[in-house]
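Engineer: The sequence and its predicted three-dimensional model are supplied below.
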Amino acid sequence: MAMEIGEDEWKVCCGSSEFAKQMSTSGPLTSQEAIYTARDIWFNQVNVTDWLEAFSAHPQIGNTPSPSINSDFARRSVSEQSTAFATTSASALQELAEWNVLYKKKFGFIFIICASGRTHAEMLHALKERYENRPIVELEIAAMEQMKITELRMAKLFSDKAKVISETDSSSSPVSTKPQAEAKAPKRSRPPITTHVLDVSRGAPAAGVEVHLEVWSGTTGPSFVHGGGGVWSSVGTSATDRDGRSGPLMDLVDALNPGTYRISFDTAKYSPGCFFPYVSIVFQVTESQKWEHFHVPLLLAPFSFSTYRGS
């Protein structure tokens, strides 16, 4: 069911004024449409200043909001953390507070993590681990954690509104038994598979990296020892721009064909003599994921590389 949701309600979900404004002008949305729209706005349309505004709306992990903070957003944050910190000792909270200070001093914003289902010890461990990151890497991780929090709050928002509508309708209208059509994702604004490259050694985007996207064609999955019963077929080729983002690697299709995909990066041309002259990342898309977006970036260092699934 598509719902019209106001700007103030969206801001409770995220904390960014620009995010809330763009969500409120996106028209009535179903819960699934809202997730796709929110991810696109958060990762592609708002800027770093908007990210920082959302971060600053949270109280620090383990802290209660200041009496001067009177917002539904901050109170929601405390509620989400309450289970993890209900039985935490004073000494453990002090250690967390000390690490919060170190983290903010290094990165300029508070530690952001989706607290749902996590213990105090898990969050403290994550804080210490992420403290070692370079600022540009940590900024992206914090933004992804913020999106997790936003999606949880959006789910609750839609659930609460659906309950109100259901209770209202049940008192005035008969229940429809007509089966509903399968919900589909909204029209995409970008190809379903994208990537970017970050040069961790410089803390900056890597421009001019050649990128190749392939899909496995065969009756069985790829075997990296004997080749398996198929071949890798090219889908598209591009290069990263000055922001480290690749140009389109495939057509703008609504449903992505399930299968095994491979994104390869010609890192030798970007950094001659580097330890990893060519990097390939292989991932799978299932039938249930065909409407989703797959952002698979490369974080490149002189003697290591890493990746993750973004949105």
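Structural biologist: Okay, I see it.

Engineer: hey, let's count contacts and neighbours off CA atoms from now on
Structural biologist: Noted.

Engineer: which SS class is T150?
Structural biologist: helix (DSSP: H, G, I helix; E, B strand; the rest coil).

Engineer: quick one: contacts for it?
Structural biologist: T150 is in contact with C13, C14, counting by C-alpha atoms under 8 Å, 6 or more residues apart in numbering.

Engineer: Below is an additional structure, to be compared with the one above:
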Amino acid sequence: MTYDGLGLAGFDALPETAAVESLLACCTSPAWARSLVAGRPYPSVEALCEAADAVLAELDEEEIDRALDGHPRIGARPDTAASAREQAGVAGAADTVRVALAEGNLAYEEKFGHIYLVCATGKSGDELLELLTARLGNDPETERRVMRTELAKINRIRLGRLLGDPA
């Protein structure tokens, strides 16, 4: 079931199971979703987004890995409408960029042990490749922090769509 455009009041009124399900479409960490549902009602969309950021910051690495499981590789065939929207800039990328992204993804995963996650919304294939190349120079601890920041950005965009708030 899709919940896009639900509104904050609609989200707060959902039965617990449906509310968790709606949040799992934003971020596939069950602990994140359950924690946000437990915090209802929220006085504003911003309050929900701030809670989402705070919960994400406290998740252990295993739970972060669950969140990463909900994202395809940059440049791979998107498996959800949200991923397709977010990676729309890659669709028109030159074949050389797509090949370089695929190769970069593999190098990234080998180095860091998880997928290259970036808030791709509004970025071209060239921009995403440039970011990937730069991030390959990070040490694992720095990169894990960067990845968590990118995940928080993606979660905010998806929460905005869920609640019908484009901001």
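Structural biologist: Thanks, I have the structure now. Note that this is a predicted model, so its numbers are computed, not measured.

Engineer: State the helix or strand in which the residue of the second structure most remote from its centre lies.
Structural biologist: Residue farthest from the centre of the second structure, counting by C-alpha atoms, centre = their mean, is T96 at 25.6 Å. Taking DSSP states H and E as the criterion, T96 of the second structure maps to helix 95-112.

Engineer: counterpart of that helix in the first structure, which residues?
Structural biologist: Counting by TM-score structural alignment, helix 95-112 of the second structure lines up with residues 90-107 of the first structure.

Engineer: What are the contacting residues of that stretch?
Structural biologist: Residues contacting stretch 90-107 of the first structure (C-alpha under 8 Å, 6+ apart): Q60, I61, G62, F109, I110, F111, L124, L127, K128, Y131, P135, E138.

Engineer: which of these lies closest to A38 of the first structure?
Structural biologist: Among the contacts of stretch 90-107 of the first structure, E138 lies closest to A38 of the first structure (C-alpha to C-alpha), at 20.8 Å.

Engineer: May I ask which helix or strand encompasses the corresponding residue of the second structure for S79 of the first structure?
Structural biologist: Matched across to the second structure, S79 of the first structure falls on R85, judged by TM-score structural alignment. Element membership of R85 of the second structure [criterion: DSSP H and E] is helix 81-86.

Engineer: Mean deviation, that helix versus the first structure?
Structural biologist: Compared with the first structure after the fit, helix 81-86 of the second structure shows a mean deviation of 1.9 Å (mean C-alpha distance after the TM-score superposition for the first structure).

Engineer: Give me the buried positions along that helix.
Structural biologist: Across helix 81-86 of the second structure, burial judged by 16 or more other C-alpha atoms under 10 Å covers A82, S83, A84, E86.

Engineer: Just the buried positions in the helix or strand following it, please.
Structural biologist: Using DSSP H and E, the helix or strand that follows helix 81-86 of the second structure in sequence is helix 88-91. Within helix 88-91 of the second structure, the residues scored as buried using 16+ other C-alpha under 10 Å are A88, G89, V90.

Engineer: For the last one, which non-adjacent residue is spatially closest?
Structural biologist: So the one you mean is V90 of the second structure. By the measure of C-alpha to C-alpha, 6 or more residues apart in numbering, the closest residue to V90 of the second structure outside its immediate chain neighbours is G125, 4.3 Å from it.
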